[in-house]
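*Asks:* Sequence unavailable; structure follows:
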């Protein structure tokens, strides 16, 4: 069986090039979270330290863990490009064993400063591993396997986080011998991770001649400038970093939230983490289902909306809960009011999964392959800066007198403001969200032949023109952004016109009516193709008035002048005639809602690309007509 023929992504777990790496990553994530959560519970519930207040313990531990991301991410990105990734992984896992030996001594002697030092060292371990992880997969997996492989790793990470947190909470709560049990478990997981790393196949260096810049400040700045060269990628990095800011506020405050607000014991704190982890895992899996195996960044606004709604509701759900002694899980679950708290936490996490996974996928798809590890390193740096800022801001707000529920409210409101700003400066997210809503909730949209749309490089998409939302539906069929050449009159349409302007569609007028606009439109369209982007044109020149395919005009040939090898993809929108956004016999559109009811079936069919020197308006019209007849 070739690499491309696997029945599902789970088949990768039977292959040496993936399975040992998967389990190495899984064990490392489980160990990090077992250690951190057990240590947090230890200093929150079992110890009383004047120099480390219980309410601040989670914030301090979280800040120490991510500090190495700021200091060493730039260097780790270079190491991942310069050296064999498998040798690097084995070294990192050996380092983990050494760290856990120190941690075991710290747990056995209950030496809090030593354990805080281990938190810092574990952060360094994770900093080194992050870029290697994202650079290893593209080397070992084919293009068709990459999305599935990344999905498996993300799923495994969420499960590992869940199991690590649960195990940490249970082990540390064992009377008298809890710290010793945690020490043994952490050391055992580190040894297992090193054994699985030994079986990972070799993964040659991408750039052995790379000169390492050991100055973290200048290299960090260089990586951020590198990421900034692709604005959509850079702004997605910022969006992901905000998600970590948002999530860190919740994760670092769960022990105190469980103890001081919900009046629960250590197991209740573990339950909150279980619910949160399950929510993230479910949200991440839903991305695959809701996006129909495409990278669907239209899910990002949906995720942001849900994060704010349920974070705000969590504030109201956790106000005024009756005081109680340390509740067990059974006692906690017996109170109906607590179910709303758990539902809010789960849904906050679920929508965070919908928000973050498409952003990660966009970064992987659009980053330069030769610099992907360093782009990931830049992402880690930004994540760390935002998480440290989260710890500082949350600590300051709590010290100023805010309660933890009020902190959740503030973060939920801030998320709404940040999300609105991101969608204004990166309109592609908003446009894809509209396309997602139209293609999933207004119509039942089926795409056939979408593999004909090139995944890289410039191409011209040629489509029939049936309705005012043709561009939205074509956009929904492609994971890549598309620029549109469309009738200038559509820009006068309320709402839709604003959206198309936001999406940088290019208005075109008939040559006889406005020669200047006509020539300017083609100049802009050719510049789009020169930049390696996709361009869609509707050669009929206007929306059909009777539902039939109109003659194709010669403008498409003007567009293709001097571009003999340019791929031209014929496409056909089907069954749209007679719907709300199309004209009817009266010639008027958008006057009779629910004309065909909700979720009426519409589709798009794409044919194999042609070369520009092979096409003519008549040939393209025949090809589109054939697609309509086939639908």
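*Replies:* Ah, there it is. Quick caveat, the model's predicted, so the values are computed rather than measured.
*Asks:* Could you use CA atoms for every contact and neighbour count after this?
*Replies:* Noted.
*Asks:* Now do the strands in the stretch 301-450 of the chain.
*Replies:* Secondary structure of the stretch 301-450 of the chain (DSSP state E, counting those that start in this stretch): strands located at 443-448.
*Asks:* Tell me, how many residues neighbour residue 370?
*Replies:* Neighbourhood size, residue 370 [other Cα atoms under 10 Å]: 12.
*Asks:* With residue 354 as the reference, measure out to the residue nearest to it when sequence neighbours are not counted.
*Replies:* Computed as Cα to Cα, 6 or more residues apart in numbering, the closest residue to residue 370 that is not its neighbour in sequence is residue 206, at 7.6 Å. Using Cα to Cα, to the nearest Å, residue 206 is found at 32 Å from residue 354.
*Asks:* Give me the more crowded residue out of those two.
*Replies:* Shown here are residue 206 and residue 354; by other Cα under 10 Å, residue 354 has more neighbours (31 against 20).
*Asks:* With residue 289 as the reference, measure out to the more buried one.
*Replies:* For residue 354, the distance to residue 289 equals 11 Å [Cα to Cα].
*Asks:* can you give me the helices in the stretch 101-250 of the chain?
*Replies:* For the stretch 101-250 of the chain, the helices defined by DSSP state H, counting those that start in this stretch occupy 112-140, 143-172, 178-197, 216-228, 231-256.
*Asks:* got the ones you listed as JSON lines, with distance to residue 94 and mean neighbour count columns?
*Replies:* Below are the helices of the stretch 101-250 of the chain laid out as JSON lines (distance: least, Cα to Cα, whole Å; neighbours: other Cα atoms under 10 Å):
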{"stretch": "helix 112-140", "distance to residue 94": "10", "mean neighbour count": "21"}
{"stretch": "helix 143-172", "distance to residue 94": "20", "mean neighbour count": "21"}
{"stretch": "helix 178-197", "distance to residue 94": "6", "mean neighbour count": "21"}
{"stretch": "helix 216-228", "distance to residue 94": "24", "mean neighbour count": "18"}
{"stretch": "helix 231-256", "distance to residue 94": "28", "mean neighbour count": "22"}
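*Asks:* Second structure for comparison follows:
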């Protein structure tokens, strides 16, 4: 396992890793800070329900993935990726400057504009970073690189949410938030300056700027590659699954565990650390090979620990005599049965790491080089659809059918069994006709290893 950390010595890996880490970190500082500001001050000032503002915020961030992913994939296939990354990071600086003005002057409409633009920034960066990895990594480095990327993303999300929570508690918090997102954007741009140049995969490509026809076109193309189509369905199911659980974390903490804000962070930490460890182990467990051998274990774990979470939460007994006093992490740890809940959440994340890394590595390795970034763009479209479906699914289960949170987790775990069996059988069937596309990128790798970062 230790050998994959040697990749940090390679500029071709470390430069893109820290660029994407800082981008995800800034995304989550900004999003979480905005949600907290909307929840605790903006809603009362504007006379609008908190749930409406928070759902609007979630929609505005994810909308660009529907609209622009196919165009973003075309651009990442057509142009050299290091220059394109620096342009995207400059865009992030501009967006964060807009956000800073919105925070300082409490112009919430401007903050919503910045949120939409930040979603747009992430939409255009996604195809670049995931199409870059198979181009810059050796074939036996790809699984390890994806494991580190997944670990980095999980930790960036967690740390971003924690930092946002800390900043909102400070005096003059809006100024602190503004300064932080600007500083992180500057650091992200500086990291991007060290990314080595890689050849454009299809420089002669004529970009179709019609967001609707190009989206339909890339989804049709993806459907013509059945193995990749089901890999991306599997990727998107992970986002459906993760969103279903993580979105409910604050309510589980408050309503079922009677925990305070520190418990929310603790639960998110358990899940994120689980994902990180599972992701890092993928390299050792697959012996550096792009392989789906871990997928059944990931599928099984996601179901086993979701179902057990239903039983552990249902069996938990907490004295609510003094309902005004919420428990901290230490108080909750002293309650019989709470450890089982925490173990379930950790191993849910761990199973998710075993599940998602082989799928991401397969998506990159098997995608045709000329269309690799567009395949990632199609993946982002499906991810967005599945995440929105997750929200509708949770609302239906909890409201329309008046079920409990543990019952939601039970149903999701049972659905995962059915979907997991379907997915694995389809992938086993179609992998026989799929060909790994990463075997002849030695020239790119050598160039990345010897070339210094260009401004």
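*Replies:* Received, thanks. Everything numeric here is computed off the predicted structure, so don't read it as measured data.
*Asks:* With distance to residue 305 of structure 1 added, can I get the helices of the stretch 101-250 of structure 1 in CSV?
*Replies:* Output for the helices of the stretch 101-250 of structure 1, formatted as CSV (distance: least, Cα to Cα, whole Å):
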stretch, distance to residue 305 of structure 1
helix 112-140, 29
helix 143-172, 22
helix 178-197, 38
helix 216-228, 26
helix 231-256, 13
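*Asks:* At the geometric centre of structure 2, which residue do we find?
*Replies:* Closest to where the C-alpha atoms of structure 2 average out (Cα atoms, centre = their mean) is residue 153, at 6.3 Å.
*Asks:* Distance of the alignment partner in structure 1 of it relative to residue 412 of structure 1?
*Replies:* For residue 153 of structure 2, the equivalent position in structure 1 is taken to be residue 157, counting by TM-score structural alignment. Distance, residue 157 of structure 1 to residue 412 of structure 1, by Cα to Cα: 25 Å.
*Asks:* show me what contacts the match of residue 153 of structure 2?
*Replies:* 25, 26, 29, 30 (Cα atoms under 8 Å, 6 or more residues apart in numbering).
*Asks:* Show me what the second one aligns to in structure 2.
*Replies:* It stands for residue 26 of structure 1. In structure 2, the residue paired with residue 26 of structure 1 is residue 21, using TM-score structural alignment.
*Asks:* Specify the local secondary structure of residue 48 of structure 2.
*Replies:* Following DSSP: H, G, I helix; E, B strand; the rest coil, the label given to residue 48 of structure 2 is coil.
*Asks:* What's it aligned with over in structure 1?
*Replies:* Using TM-score structural alignment, residue 48 of structure 2 pairs with residue 51 in structure 1.
*Asks:* What of residue 86 of structure 2?
*Replies:* Under TM-score structural alignment, residue 86 of structure 2 pairs with residue 90 in structure 1.
*Asks:* how deep is that match tucked in, by neighbour count?
*Replies:* Neighbour tally, residue 90 of structure 1, other Cα under 10 Å: 20.
*Asks:* Specify the local secondary structure of it.
*Replies:* Under three-state DSSP, the three-state class of residue 90 of structure 1 is helix.
*Asks:* Not counting sequence-adjacent ones, nearest residue to it?
*Replies:* Distances taken as Cα to Cα, 6+ apart put residue 197 closest to residue 90 of structure 1, at 5.7 Å, once the chain neighbours are dropped.
*Asks:* Now for the equivalent of that neighbour over in structure 2: which residues touch it?
*Replies:* With TM-score structural alignment as the criterion, the equivalent of residue 197 of structure 1 in structure 2 is residue 192. Going by Cα under 8 Å, 6+ apart, residue 192 of structure 2 touches 15, 16, 19, 82, 85, 86, 89.
*Asks:* want to try CSV for these, with secondary structure and distance to residue 372 of structure 2 as columns?
*Replies:* Shown next, in CSV, are the contacts of residue 192 of structure 2 (DSSP: H, G, I helix; E, B strand; the rest coil; distance: Cα to Cα, whole Å):
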residue, secondary structure, distance to residue 372 of structure 2
15, helix, 20
16, helix, 17
19, helix, 20
82, helix, 16
85, helix, 16
86, helix, 20
89, helix, 21
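*Asks:* ok, so of those, who is nearest residue 72 of structure 2?
*Replies:* Closest approach to residue 72 of structure 2 among the contacts of residue 192 of structure 2 (Cα to Cα): residue 85, at 11.6 Å.
*Asks:* thought the closest one was touching residue 122?
*Replies:* No: using Cα atoms under 8 Å, residue 85 of structure 2 and residue 122 do not qualify as a contacting pair, with a distance of 11.0 Å.
*Asks:* any idea which helix or strand carries residue 270 of structure 1?
*Replies:* Taking DSSP states H and E as the definition, residue 270 of structure 1 sits inside helix 266-291.
*Asks:* tell me how far stretch 22-30 of structure 1 is from the chain's mean position?
*Replies:* In terms of Cα atoms, centre = their mean, to the nearest Å, the centre of stretch 22-30 of structure 1 is set 20 Å apart from its chain centre.
*Asks:* Also stretch 216-224 of structure 2?
*Replies:* In terms of Cα atoms, centre = their mean, the centre of stretch 216-224 of structure 2 is set 23 Å apart from its chain centre.
*Asks:* Where does it end up in structure 1?
*Replies:* The aligned range for stretch 216-224 of structure 2 in structure 1 is 221-229, by TM-score structural alignment.
*Asks:* So which residues make contact with that stretch?
*Replies:* Applying Cα under 8 Å, 6+ apart, the contact partners of stretch 221-229 of structure 1 are 74, 233, 234, 374, 375, 377, 378.
*Asks:* so which of the residues you listed is the most crowded?
*Replies:* In terms of neighbour count, residue 74 stands highest of those at 35 neighbours, by other Cα under 10 Å.
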